[in-house]
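J.: Let me see the structure of the following:
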Amino acid sequence: MAPIGFEAFMFRKLDIEMKSAEASIFRCFENKHQLLVFLSCWYWEWVHYLIHIQTLKIKSQEEQLRRTIHQLLQSSEPSNRTEYINENLLHKLLVWEFVKVIHHHDVYDENRQGMFKRRKELVDKIA
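T.: Below is the predicted model:
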């Protein structure tokens, strides 16, 4: 999705890239907006987890904040923490396309369903 952009992205292109049947993607996501919301939720869950791990046993609030800011900046850097996550690509996708998640006509329903819970928790933790 990131190399071509959200507007040009099609499930069929993803299926070809994944060497998968198109129907398999539609079992999980009815449309590409749902996929983008999922990736957004997944990204914020990942960042929340990384920050939690880095600040778990730190007593000093100043040190917690310092590590949180460091981790926020590091979450967009390529790393070898996991083979199945391209943090840099995921971060770029969210920078480019997140506005389409929050400026969507279903955003209030998605919010009530808890789609943005982890992002809100992370904002509250930093505050």
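
J.: Every contact and neighbour count from this point should use C-alpha atoms.
T.: Noted.

J.: Could you measure from M115 over to V47?
T.: Here the criterion is C-alpha to C-alpha, to the nearest Å. By it, M115 lies 15 Å from V47.

J.: out of those two, which sits in the more crowded spot?
T.: Neighbour totals were compared for M115 and V47, and V47 leads with 21 against 18 (other C-alpha atoms under 10 Å).

J.: is it true that E87 touches R81?
T.: No. Using C-alpha atoms under 8 Å, E87 is not in contact with R81, being 9.6 Å away.

J.: Looking at those two, which is more packed in?
T.: E87 (21 against 9).

J.: Helix or strand next in line after the biggest helix by length in the chain, which one?
T.: If you go by DSSP state H, the chain has its longest helix at helix 32-55. Per DSSP states H and E, the first helix or strand lying C-terminal to helix 32-55 is helix 61-74.

J.: Give me the contact list for that next one.
T.: Applying C-alpha atoms under 8 Å, 6 or more residues apart in numbering, the contact partners of helix 61-74 are 47, 50-51, 54-55, 58, 126.

J.: Please repeat the previous calculation with a cut-off of 10 Å.
T.: By C-alpha atoms under 10 Å, 6 or more residues apart in numbering, the residues outside helix 61-74 that reach it are 47-48, 50-58, 60, 75, 77, 87-88, 122, 125-127.

J.: Give me the buried subset of those.
T.: Applying a neighbour-count criterion of 16 or more other C-alpha atoms under 10 Å, the buried members of these are 47-48, 50-52, 55, 75, 87, 122.

J.: how far away is Q54 from Q61?
T.: For Q54, the distance to Q61 (C-alpha to C-alpha) stands at 13 Å.

J.: To compare against the first, here's the next sequence to fold:
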Amino acid sequence: MQQSILLIDEIGFEAFTFKKLGERIGSNESSVYRYFESKHKLLLYLSSWYWSWIEYRLVFGIANLVVPEDRLARAITIITEETIDQSDTEHINEAILKQIIIGNFTKTFLTKEVDEENRSGFFQIYIRIIQRVAAIVKEVNPEYPYAESLVSTIIEGALHQHFLKDHICSITNCNEKVTATDFYLNLINTVLNPIQL
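T.: You can find the predicted model right below:
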């Protein structure tokens, strides 16, 4: 998994092949196919790993927070902040993996197979994160009728804002001083007004 992440980061997902990965790890292409039937399935696996890691951080990050507004602010921060590599997971560089997710996550579900893959549970962790945070939104403001749409928009939008900051900075306010987290905390404060996080 580590080498697939590094190779995708180096050459991009479009240029990535199992043949190139096999050469990188000193194995043949067919050995990679024993684990993943396609590079799409590999991307689904990497995405699931990433969202599992986010969910882990989310669960522990809000566990001791009693006030719903504090839990929501912390949850939004975890979902939207810059990622640094964690030393306790030597086989995964989370910062590089996040860059792959930023550029490629929508490719996991903007496919003809999305309904079948959803039924098979490929997006279960991602959905669970949205539902967890949406439940906190409902605690903060039980009258707000669009909690799931708001949270899924924040999660997708945060990936998009990180991408724009790095590649098309003329259409985002995110930069070295203004983070995606700043933007989404402001957004959620405005949407759930008068609640201030």
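
J.: So of the buried ones among the contacts of helix 61-74 of the first structure, which two are at opposite extremes in space?
T.: Farthest apart among these by C-alpha to C-alpha are T55 and E87. That separation is 19.7 Å.

J.: How about the spatially most central residue of the first structure, nearest residue that isn't a chain neighbour?
T.: Taking C-alpha atoms, centre = their mean, the centroid of the first structure lies closest to Y43, which sits 2.1 Å from it. Of all residues not flanking Y43 of the first structure in the chain, L90 sits nearest, at 7.0 Å (C-alpha to C-alpha, 6 or more residues apart in numbering).

J.: Identify the residue of the second structure aligned to the one you found.
T.: The alignment partner of L90 of the first structure in the second structure, by TM-score structural alignment, is L97.

J.: What's the separation between its match and I127 of the second structure?
T.: L97 of the second structure is 19 Å from I127 of the second structure, by C-alpha to C-alpha.

J.: More neighbours: which of those two?
T.: L97 (22 against 15).

J.: thinking that one is in contact with I54, fair?
T.: No. With contact defined as C-alpha atoms under 10 Å, L97 of the second structure does not reach I54; the gap is 11.8 Å.

J.: Excluding residues flanking it in the chain, which one is nearest the residue lying farthest from the centre of the second structure?
T.: Distance from the C-alpha centroid of the second structure, by C-alpha atoms, centre = their mean, peaks at N28 (30.7 Å). Sequence neighbours aside, G22 is the residue nearest to N28 of the second structure in space, at 4.9 Å (criterion: C-alpha to C-alpha, 6+ apart).

J.: secondary structure class for the one you found?
T.: The three-state assignment at G22 of the second structure reads helix, by DSSP: H, G, I helix; E, B strand; the rest coil.

J.: Map it onto the first structure.
T.: In the first structure, G22 of the second structure lands on D15 (TM-score structural alignment).

J.: doesn't M1 make contact with that match?
T.: No. With contact defined as C-alpha under 10 Å, D15 of the first structure does not count as touching M1 (11.5 Å).

J.: what about the two, which has more around it?
T.: M1 (18 against 15).

J.: Give me the spatial nearest neighbour of that one, chain neighbours excluded.
T.: Nearest one to M1 of the first structure, counting by C-alpha to C-alpha, 6+ apart, is F9 at 5.5 Å.

J.: burial of the one you found, as a residue count?
T.: F9 of the first structure has 14 neighbouring residues, counting by other C-alpha under 10 Å.

J.: repeat for F123 of the second structure
T.: Using other C-alpha under 10 Å: F123 of the second structure sits among 18 other residues.

J.: Leaving out sequence neighbours, find the closest residue to the counterpart of it in the first structure.
T.: Residue pairing (TM-score structural alignment): F123 of the second structure is matched to F116 of the first structure. Excluding its sequence neighbours, the residue lying closest to F116 of the first structure (C-alpha to C-alpha, 6+ apart) is C41, at 6.5 Å.

J.: Contact partners for the residue mapped onto the one you found from the second structure?
T.: Under the alignment (TM-score structural alignment), C41 of the first structure pairs with S48 of the second structure. The contact partners of S48 of the second structure, taken as C-alpha under 10 Å, 6+ apart, are 42, 54, 122-126.

J.: and S60 of the first structure, what pairs with it in the second structure?
T.: Match for S60 of the first structure (TM-score structural alignment): V67.
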